[in-house]
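Trainee: pasting the structure only:
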């Protein structure tokens, strides 16, 4: 059995999506299928086929979420002592030593990753390069543009 590491916030978001799919989306789809059936011949009924496709997608997503929730390992760094070490769930600020560009990332589970919000997957090259390192360490991270040297300037357990 594979455990999926996840932050407490990520687990809450998955639970909310599950609740929405079960209590709102699924009933809407059932209603759409019933309405489409009333139109008669199902072979050429585009609304019926679209609703069935939506139903299939929804049920697949429900199974996916339920499977992940049954195998998650919630890691809450806010309850840990900050020793300056980069671990799953920490928020890390790094500075590119060549460009002086500063960026902050939170290392999260695969399902939580959202680069637009600076949430990076624990399996990403940047996260893999940072995990296990400590505040003030210099790290070399392989990027598409080659190896880049960064300094860890902040490690937060928030």
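Mentor: Alright, I've got the coordinates. Keep in mind that what you see is a predicted model, and the values were worked out from it rather than measured.

Trainee: only C-alpha atoms from now on, for both contacts and neighbour counts.
Mentor: Will do.

Trainee: mind listing the strands for the chain?
Mentor: Under the criterion DSSP state E, the chain carries strands at the ranges 4-6, 72-74, 91-96, 102-108, 119-121, 138-143, 146-156.

Trainee: format these as a markdown table; extra columns: distance to residue 46.
Mentor: Putting the strands of the chain into a markdown table (distance: least, CA to CA, whole Å) gives the following:
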| stretch | distance to residue 46 |
| --- | --- |
| strand 4-6 | 39 |
| strand 72-74 | 39 |
| strand 91-96 | 48 |
| strand 102-108 | 40 |
| strand 119-121 | 39 |
| strand 138-143 | 46 |
| strand 146-156 | 50 |
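
Trainee: second one coming, line it up with the first:
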């Protein structure tokens, strides 16, 4: 069984979603199904079919989250002594060697990745190039438009 790395924040977000699905969404859809049933003929009852479809989605998502949490290896980067080494969960500032453009990313699990919020998957090409390297190292990231060199400027345990 392969453990999947996840940040504390990522695990917490999944637990919150799971609790909402179980305590709010699931009872609401059960109620909607009961109300739709009272309207009679189920073959032509769009409300009933929509509620059943939503119920299927909710139950599927509950199973998916429970599976992810059961496989999660929650890593609290704040509890790891800070160093200049890039590891899962660290926030890394890198400098594009050609144009001096600076960018900061937090390396997170696949489900937490959100490039708009500077969170990249540990399995992304940039993260794979950075993991294990240290401040001052230059890494080469293969992109669709060719190889790009970045210098690691800062590693933070945030």
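Mentor: On my side now, so go ahead. This one's a predicted model, so the numbers in the text were calculated from it and none came from an experiment.

Trainee: thinking again about what came up before, adding distance to residue 64 of structure 1 and mean neighbour count, write the strands of structure 1 out as TSV.
Mentor: What follows is the strands of structure 1, written out as TSV (distance: least, CA to CA, whole Å; neighbours: other CA atoms under 10 Å):
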stretch	distance to residue 64 of structure 1	mean neighbour count
strand 4-6	12	21
strand 72-74	12	17
strand 91-96	27	21
strand 102-108	18	21
strand 119-121	18	22
strand 138-143	31	16
strand 146-156	31	18
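
Trainee: grab the most central residue of structure 1 for me.
Mentor: residue 112 (1.4 Å; CA atoms, centre = their mean).

Trainee: run through the residues that contact that one.
Mentor: 6, 10, 119-121 (CA atoms under 8 Å, 6 or more residues apart in numbering).

Trainee: next one: residue 15 of structure 2
Mentor: So residue 15 of structure 2 contacts residue 65 (CA under 8 Å, 6+ apart).

Trainee: what residue of structure 1 matches up with it?
Mentor: Taking TM-score structural alignment, residue 15 of structure 2 has residue 15 as its aligned residue in structure 1.

Trainee: how close does its match get to residue 98 of structure 1?
Mentor: Relative to residue 98 of structure 1, residue 15 of structure 1 is positioned 42 Å away (CA to CA, to the nearest Å).

Trainee: please apply the same query to residue 28 of structure 1.
Mentor: 53 Å.

Trainee: more neighbours, these two?
Mentor: residue 28 (15 against 9; other CA atoms under 10 Å).

Trainee: residue in structure 2 paired with the more buried one?
Mentor: So, by TM-score structural alignment, residue 28 of structure 1 is matched to residue 28.

Trainee: can you tell me how far its match sits from residue 55 of structure 2?
Mentor: 9 Å.

Trainee: what helices or strands is the longest helix along structure 2 leaning on?
Mentor: Longest helix in structure 2, counting residues (DSSP state H): helix 46-71. Where contact means 3 or more CA pairs under 8 Å, 6 or more residues apart in numbering; DSSP states H and E, helix 46-71 of structure 2 is packed against helix 8-20, helix 26-37.
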